[in-house]
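Enquirer: okay, predicted coordinates and the sequence, questions at the end:
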Amino acid sequence: MNSKIIGSILIVAGTAIGGGMLAMPIISAGVGFGGISIVLFLIWLAMCYTALLFVKIYKYNPHDSGMNTITQKYLGKTGSIITAISMLTLMYALISAYISGGGAILSSNLQLWLHIELSPTQAALVFTVLFGGIVSLGTKVVDFTTKWIFSIKLLFLVLVIAALFPYVRLENLATLPVERALIFSAIPVIFTSFGFHVVIPSLVSYLKGDFKQLRLVMIVGSAIPLVIYLIWEIAVLGSIDNGIFMRIIHTNVGLEGLLLAIRQISQAPITNIAVNIFAAAAILTSFLGVALALYDYIKDLGKNKAWISNSYTAIFLTFAPALGFALYYPKGFILALSYASISLVILSLILPVLMLIKAKRQAQEKISLGMKIGFTGIFILSTVILATQVFISLGKVPHIG
């Protein structure tokens, strides 16, 4: 397996394993390990399947075709506008969330280790300039950087899990859902945690449309998060009593509740350090993957307009709106993750199916019965996720965190 394939696999896995993983035990607390494992597997299966569908679309298109190019070809102007709105909304929201979260972690670490204090504005600016600059250097540099950061992320995740596993109890893992409706409220966050489809056009171009390599990248790259998520859930949900965990996260909403729960499990200072570094690396790998996808998408969107496709303009348009949101809404991290699933459903589930159907019809190829069954399952899942998010927003479905 060559380094380009390994790097591409890590870009897929690194883009998926981000802030959503940190929120996962929180939204899983009332569901239990058994229920959340089923949700994880089903969503991974759907996301891996649609990623492979996305790759198949490139059989009918040049490997350097961007997202805007192929959506306009198969879904027309209306489809390309819907795609553009969904793509930009999703990626700007996520990049803003990662700037906000990454800036906060950068600030706390500088204060802890070097006694340097940064305001939220300064921290966000430093984070964006420092790591946004990596994206402007292209896929190869992001590939190289992601390999190292992903390795660091895995190392410190292993340290955290190793610290928690001695406290894992089977009775904690056997806990039944506190309320059945909580399983539905967990779906949007779990779904967002497998959101890597935005990097597919960049990887197709990077691997020059080699379908065998791309299939391997999509399957292995998406399976790595599934395995890591399951181990992570075992470590956290299995090491703390569900009732205690629920009380902690009701009192301390969000990431603070998770960190407090882990501190109560293990008092060792190394655990707190490992969690802190892991959280930073998780946010950074997702930031690089999503920012790379947005950068390439903007260049493709403006390929007929020199002032937009210019690298300097493209990098400005990639980060300026997200940075502005992060500066004005420094606590927008959880808000972005909560609603990202709506745009992600359109981009990751609905669009690949619609475009492949259109591509096959244009090529006068029949759609097999197996594909028709798969497409039906994808549309059912899409409806469930969208409806769940709407009902959560209306307060009709209970949720945690």
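Expert: Nice, thanks for sending it over. Numbering: from 1, shown residues only.
Enquirer: from now on I want contacts and neighbour counts done on CA atoms only, so please keep to that.
Expert: OK.
Enquirer: what's around the residue lying closest to Pro201 once chain neighbours are set aside, how many residues?
Expert: Nearest non-adjacent residue to Pro201, counting by Cα to Cα, 6 or more residues apart in numbering: Gly66, 5.8 Å away. The number of residues packed near Gly66 is 23, by other Cα atoms under 10 Å.
Enquirer: and the residue lying farthest from the centre of the chain, how far is that from Ser311?
Expert: Distance from the C-alpha centroid of the chain, by Cα atoms, centre = their mean, peaks at Gln364 (35.2 Å). The gap separating Gln364 from Ser311 is 39 Å, by Cα to Cα, to the nearest Å.
Enquirer: cool, Ile385 as well?
Expert: Distance, Ile385 to Ser311, by Cα to Cα: 36 Å.
Enquirer: next up, a second structure to put side by side with the first:
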Amino acid sequence: MKKVILSACLVAGTSVGAGMIALPMALCKIGILPTIILILGVWFFMYVSGILGIELNLRAGRGLPLGKLARLYSGPIASSIGTISLILLIYALLCAYLYGGASILQSFLASHVGWSLELKSIVLVYAFLLGLLLIFPVGSILQVNRILFTILLVFFSLLVCGLLYKIELSHLPLLDHSATNLRSWTEAIPVLFTSYGFQVIFHTLTNFCDKNPVILKRSIFWGSLIPAIVYIIWTISTLGVLYRYAPQEYQQLLAGKLEVGQFIQALAQTASWPLVQILASVISILAIMKSSIGVGLGLFEAWQEQFNIRRPDKSILLNIVCVTLTLVPPLIIALFVPQLFLKALSFAGMVLVIIALLLPLWLIHQPKAQQIKAFYTLVEHRGLQLVCLGFGLLVILCEMTNMLVWRG
């Protein structure tokens, strides 16, 4: 039971973060009732994705990252697809986190400290501080991340209690008129898909649970369900409060004219309790920081591994090069692309489809994988495989529509 709890927390902790902040901004156009249905629907597909990823690791006999799994079952081409997709995913997430974190800090400093700073200046400072942190030993970074997550959970509970206290069931945006608009759904689905991004830890989870299929299945179920419940509560509470007490800001949110920092600031201003006002900003900053550290560390170590093939010593110069490769590309995009937060998360959702559904579905049908008896009969169901494939293609189609039609 202890391993189930710890591993479920690992899955949930990997998911719950900065993406949670974006959900009310992306889902407000369809209303609360469709939002609940959509969150639970996407959770189901991500649960199946989790079982599929664990199945591949169990058949391999040990926990392996997706790139190595692809090489084991299919070959170097599939391995390259997995590796490139993972790098693109992390870059997209870092773009969102650098821009979103700077936007929230800008609003926070202007409101609580009285400092009026340019967004680009804050982006630069935030990226510099993140780069300094990544150079520290991994153990220290993980310790910082664990502390941030613990504080985040405590503060989040307090904030939700404060927001739920203010909402009225008779004044909830249960169904918005724009729910019939195709654009409302194409913009919401990829962002929501990104918020369940726990697929990068399957190899760690497999080894931690000693390759026990029962424990792993329970861990994936509860670890993915917890974020779904958190997302529902968060979306209902935030949209309910803004709809009731800040109708002007709510209309701006519907129109897509509210930056992430302005959204958090509007949420804080609706609260009559000073503590809740501060919590709204602090939680958002903590969520962005936690997510930035997590994905940044993953890409930083990936670059280190590439250079260590030729250079075994981890020198200061090597660390600087790896930090530069990790942060400079998303930093440049964050500096020059306006309203980047939702755009980057939506693009990340399209890339995540390859990692979470398309590549695993391809690998499970390879001869090397088929030689081993299935640990979970669920992944052998052809109808379910086709439904998951169809959903994955739908997410990609949504984001392609966003890029070529709505934003084009």
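Expert: Structure's in. What do you need? Just so you know, these numbers come straight off a predicted model, no measurement behind them.
Enquirer: ok so, going back, assign the residue farthest from the centre of the first structure to helix, strand or coil.
Expert: Look at Gln364 of the first structure: counting by DSSP: H, G, I helix; E, B strand; the rest coil, its state is coil.
Enquirer: max-length helix in the first structure?
Expert: Ranked by residue count under DSSP state H, the longest helix found in the first structure is helix 67-109.
Enquirer: mean shift between that one and the second structure?
Expert: Superposing on the second structure and averaging over aligned pairs (mean Cα distance after the TM-score superposition for the first structure), helix 67-109 of the first structure comes out at 2.7 Å.
Enquirer: how far does that helix sit from the chain's center?
Expert: Relative to the centre of its chain, helix 67-109 of the first structure is centred 11 Å away, using Cα atoms, centre = their mean, to the nearest Å.
Enquirer: let me know the next secondary structure element after that helix.
Expert: Sequence-wise, the next helix or strand downstream of helix 67-109 of the first structure (DSSP states H and E) is helix 120-136.
Enquirer: quick one: that next one to helix 67-109, angle?
Expert: Interaxial angle, helix 120-136 of the first structure versus helix 67-109 (axes from the mean of the first three to the mean of the last three Cα atoms, to 10 degrees): 140 degrees.
Enquirer: Met24 of the first structure maps to what in the second structure?
Expert: Superposed on the second structure with TM-score structural alignment, Met24 of the first structure falls opposite Leu23.
Enquirer: give the contact list for that match.
Expert: Residues in contact with Leu23 of the second structure (Cα atoms under 8 Å, 6 or more residues apart in numbering) are 188, 191-192, 231, 235.
Enquirer: mind listing which of those are in helices?
Expert: Among the contacts of Leu23 of the second structure, the ones falling in helices (DSSP H) are 188, 191-192, 231, 235.
Enquirer: mind listing what's buried in stretch 121-140 of the second structure?
Expert: Residues of stretch 121-140 of the second structure classed as buried by neighbour count (16 or more other Cα atoms under 10 Å): 122-124, 126-127, 130-131, 133-135.
Enquirer: which one of those sits closest to Pro213 of the second structure?
Expert: The shortest gap between Pro213 of the second structure and any of these belongs to Leu134, at 34.1 Å (Cα to Cα).
Enquirer: give me the nearest residue to that closest one, chain neighbours excluded.
Expert: The shortest distance from Leu134 of the second structure to any non-neighbouring residue, by Cα to Cα, 6+ apart, is to Leu297 (6.3 Å).
Enquirer: same deal with Lys290 of the second structure?
Expert: Among residues not flanking Lys290 of the second structure along the chain, Asn145 sits closest, at 5.8 Å (Cα to Cα, 6+ apart).
Enquirer: roughly how far apart are that neighbour and Leu378 of the second structure?
Expert: Applying Cα to Cα, the value for Asn145 of the second structure to Leu378 of the second structure is 34 Å.
Enquirer: repeat for Ile396 of the second structure
Expert: With Cα to Cα as the criterion, Ile396 of the second structure and Leu378 of the second structure are 24 Å apart.
Enquirer: okay, the two: which has more neighbours?
Expert: Ile396 (23 against 14).
Enquirer: grab the longest helix from the second structure for me.
Expert: Ranked by number of residues, the top helix in the second structure under DSSP H is helix 274-308.
Enquirer: packing partners of it?
Expert: For helix 274-308 of the second structure, the elements it packs on are helix 18-27, helix 76-108, helix 119-135, helix 138-166, helix 260-270, helix 316-336, judged by 3 or more Cα pairs under 8 Å, 6 or more residues apart in numbering; DSSP states H and E.
Enquirer: report the angle between the second one and helix 260-270.
Expert: On the basis of the same axes, to 10 degrees, helix 76-108 of the second structure is oriented at 50 degrees to helix 260-270.
Enquirer: and the angle from helix 76-108 of the second structure to helix 18-27?
Expert: 80 degrees.
Enquirer: still on that earlier bit, of Ile385 and Ser311 of the first structure, who's got more company?
Expert: Taking other Cα under 10 Å, Ile385 of the first structure and Ser311 do not tie; Ile385 has more neighbours (21 against 17).
Enquirer: and that one, what pairs with it in the second structure?
Expert: Checking TM-score structural alignment: Ile385 of the first structure goes with Val395.
Enquirer: what's the angle from the longest helix of the second structure to helix 119-135?
Expert: Interaxial angle, helix 274-308 of the second structure versus helix 119-135 (the same axes, to 10 degrees): 60 degrees.
Enquirer: in helix 274-308 of the second structure, what's buried?
Expert: Applying a neighbour-count criterion of 16+ other Cα under 10 Å, one finds 276-304, 307 buried in helix 274-308 of the second structure.
Enquirer: cool, stretch 167-183 of the first structure as well?
Expert: Residues 168-169, 172-173, 175, 177, 181-183 are the ones in stretch 167-183 of the first structure that count as buried (16+ other Cα under 10 Å).
Enquirer: if I look at the residue farthest from the centre of the first structure, how far off is Phe54 of the first structure?
Expert: 18 Å.
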